[in-house]
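Enquirer: Output the structure for:
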Amino acid sequence: MGTVMPPTAINYNKSLSKELLFNHSPAKDVALASVSMRPIPFSPVLEKLTLSEMKHGSVRRFYIETIQDNAVPSSVQRHMIADSTPEQEVFSLKGADHSPFFSKPQALHKLLVEISKIQ
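Expert: Below is the predicted model of the structure:
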C-alpha cells in the first residue's frame, strides 16, 4: 500500500454559495461564479505569515466593510480591522455581500476611485 497523502485543498460546497457569499448578488452572477469556483488550497491558510514592522507598517491600508456579508460578519470584519495597523480608513458598503463586485459593483467602483485619490 502507498502512503496516504493529506488533502491539499478544501472543495467548497457550492450549495452554500448563495447564502454565504452571494446573498445580495444577482442570480446570473451567482450562476457564473458557481461554475468558476475552484477548490481553496490549504497551504496559504496553514502557513504562518511573517511580516516585518518596517515594510508591513509602511503601507497605508483602506478597508471596505461589506455590511450584509454572511461569510464574514461585520463584527468579525471590525475585529480584523482593529487588529491591523498602521493608519487606516474604513469604508462601508451597505447592501454588499461577501462579493461586492457582484452585489454592489457601481458603489464598489465609486469607492475604489475615491480611495485611489486619497493621498
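Enquirer: Please make it C-alpha for all contacts and neighbour counts, starting now.
Expert: Noted.
Enquirer: what residues are up against Ala96?
Expert: Taking Cα atoms under 8 Å, 6 or more residues apart in numbering as the definition of contact, the neighbours of Ala96 are His24, Thr66, Ile67, Gln68, Asp69, Ser103, Lys104.
Enquirer: another one to check against the first:
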Amino acid sequence: MLEEAGHRVIAVDLPGHGIDHTPLTEVNLKSYTDCLSAVLDKESEKVILIGHSMAGVVISQTAEYFPEKIEKLVYLCAFLPDNGQSLFDAFGIVDLGDDAPTAVYIDEAQTYIGLNDEAIYSHFYADCSEEDFQYAKSKLVKEPLIPSVTPVQVTEERFGSVPRVYIEGLRDKAIPIKLQRAMYAKMPCEQVITMDTDHSSFYSHPEELSVNLLSLA
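Expert: Got it, this is the predicted structure:
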C-alpha cells in the first residue's frame, strides 16, 4: 500500500529473524544495529524508520549512530527506552497489574525468549483473521535474550535530534497501552497516533495503518 502511494519500502530481516538464520548464540543488540546501519548506509536520502515491538530498541540505538540518515523515527506499539534502559527495564516503569503480559518465557539457560503457544493469538493477533494469524505464527522464531537485556546508549545530541512519533494500539496485550503511554510520557514524541487495534496492526488493520504512515511522509 505504501509502494502504491509512490514510496520505496525496505523490510529488514534482523539477524536470526525471517530468512536470516544466524544462530541465536551469535546475536546481540549490536548485531541488530549493524544490520540496520548497513541498510541505512546504502541510502542516499533520509528514511522514515519504523520499529515495531522489540525493534523500537533497535531503531533508537541505530538513530544514535546515524541520526543524519533518519528523517523520523516511528514507534509502532514499540518499546521506547530511555538512555541506559533495556527492553526488559521498560516493564519496571509502571505497575501493569492484571494487564501484565503472560505470553513470553525465558529458557532455563537464559539464552532465548520464547512464546507460550496458548497466549500468542490473544497477545499479538487478536484482531487478525485466522488466515493472517496462521501465516504470522508460522514466521515466529525464538529470539535471543541478550538484545532485550542490553541497555541502549543514546544521547540528546544524536538520537534526540531525530523527530519521534508513537503509534499506540489501545487493545495491545503484548505491550499494554498503560506501558506504551508511560514510555512516551517519559520520552516525549512530537506526535502520538492512536489506533484501536491489537499489537499487529500491519496484519489486522493495514489500510488504517497505511493512512497513518502516509500522513507522516
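Enquirer: Give me the TM-score for this pair.
Expert: The TM-score (TM-score structural alignment, normalised by the length of the first structure) is 0.85; 110 aligned residues with a Cα RMSD of 1.5 Å.
Enquirer: so of the contacts of Ala96 of the first structure, which ones are in strands?
Expert: Thr66 (DSSP state E).
Enquirer: Looking at the contacts of Ala96 of the first structure, which are in helices?
Expert: Among the contacts of Ala96 of the first structure, the members found in helices (DSSP state H) are Ser103.
Enquirer: Just the buried residues of the contacts of Ala96 of the first structure.
Expert: Neighbour-count burial (16 or more other Cα atoms under 10 Å) applied to those gives His24, Thr66, Ile67, Gln68, Asp69, Ser103, Lys104.
Enquirer: got the contact list for the counterpart of Asp127 of the second structure in the first structure?
Expert: In the first structure, Asp127 of the second structure lines up with His24, judged by TM-score structural alignment. Residues touching His24 of the first structure, when contacts are defined by Cα under 8 Å, 6+ apart, comprise Gln68, Gly95, Ala96, Asp97, Ser103.
Enquirer: in the second structure, which of the residues you listed remain in contact?
Expert: Listed in the original numbering, the contacts of His24 of the first structure still in contact in the second structure are Ala96, Asp97, Ser103 (both residues aligned by TM-score structural alignment, their matches' Cα atoms under 8 Å).
Enquirer: SS state for the first one?
Expert: Under the three-state scheme (DSSP: H, G, I helix; E, B strand; the rest coil), the conformation of Ala96 of the first structure reads as coil.
Enquirer: gap between it and Pro7 of the first structure?
Expert: With distances taken as Cα to Cα, to the nearest Å, Ala96 of the first structure is found 33 Å from Pro7 of the first structure.
Enquirer: Over to the last one?
Expert: Distance from Ser103 of the first structure to Pro7 of the first structure, counting by Cα to Cα: 32 Å.
Enquirer: again with the second one
Expert: Spatial separation of Asp97 of the first structure from Pro7 of the first structure under the definition Cα to Cα is 29 Å.
Enquirer: Please identify which of these two sits among more neighbours.
Expert: Set side by side, Asp97 of the first structure and Pro7 show more neighbours around Asp97, with 27 against 9, by other Cα atoms under 10 Å.
Enquirer: and that one, what pairs with it in the second structure?
Expert: For Asp97 of the first structure, the aligned position in the second structure is Asp198, judged by TM-score structural alignment.
Enquirer: now swap in Ile81 of the first structure and tell me
Expert: In the second structure, the residue equivalent to Ile81 of the first structure is Tyr184, according to TM-score structural alignment.
Enquirer: Ok, Tyr12 of the first structure next?
Expert: Counting by TM-score structural alignment, Tyr12 of the first structure lines up with Leu115 in the second structure.
Enquirer: Enumerate every residue touching the closest residue to that match other than its chain neighbours.
Expert: If the residues on either side of it in the chain are set aside, Leu115 of the second structure comes closest to Val104, at 4.7 Å by Cα to Cα, 6 or more residues apart in numbering. Neighbour list for Val104 of the second structure: Ile113, Gly114, Leu115, Asn116 [criterion: Cα under 8 Å, 6+ apart].
Enquirer: Write a PyMOL command that selects only the buried members of these.
Expert: To isolate the buried ones among these in PyMOL, judged by 16+ other Cα under 10 Å, type:
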select buried, resi 113+114+115
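Enquirer: Strands - which of the contacts of Val104 of the second structure land there?
Expert: Cross-referencing those with the strands (criterion: DSSP E) gives Ile113, Gly114, Leu115 as the overlap.
Enquirer: closest to Ile50 of the second structure among the residues you listed?
Expert: When these are ranked by distance to Ile50 of the second structure (Cα to Cα), Ile113 comes first, at 22.4 Å.
Enquirer: From what I see, the closest one and Val141 are in contact.
Expert: No: with contact defined as Cα atoms under 8 Å, Ile113 of the second structure does not count as touching Val141 (9.1 Å).
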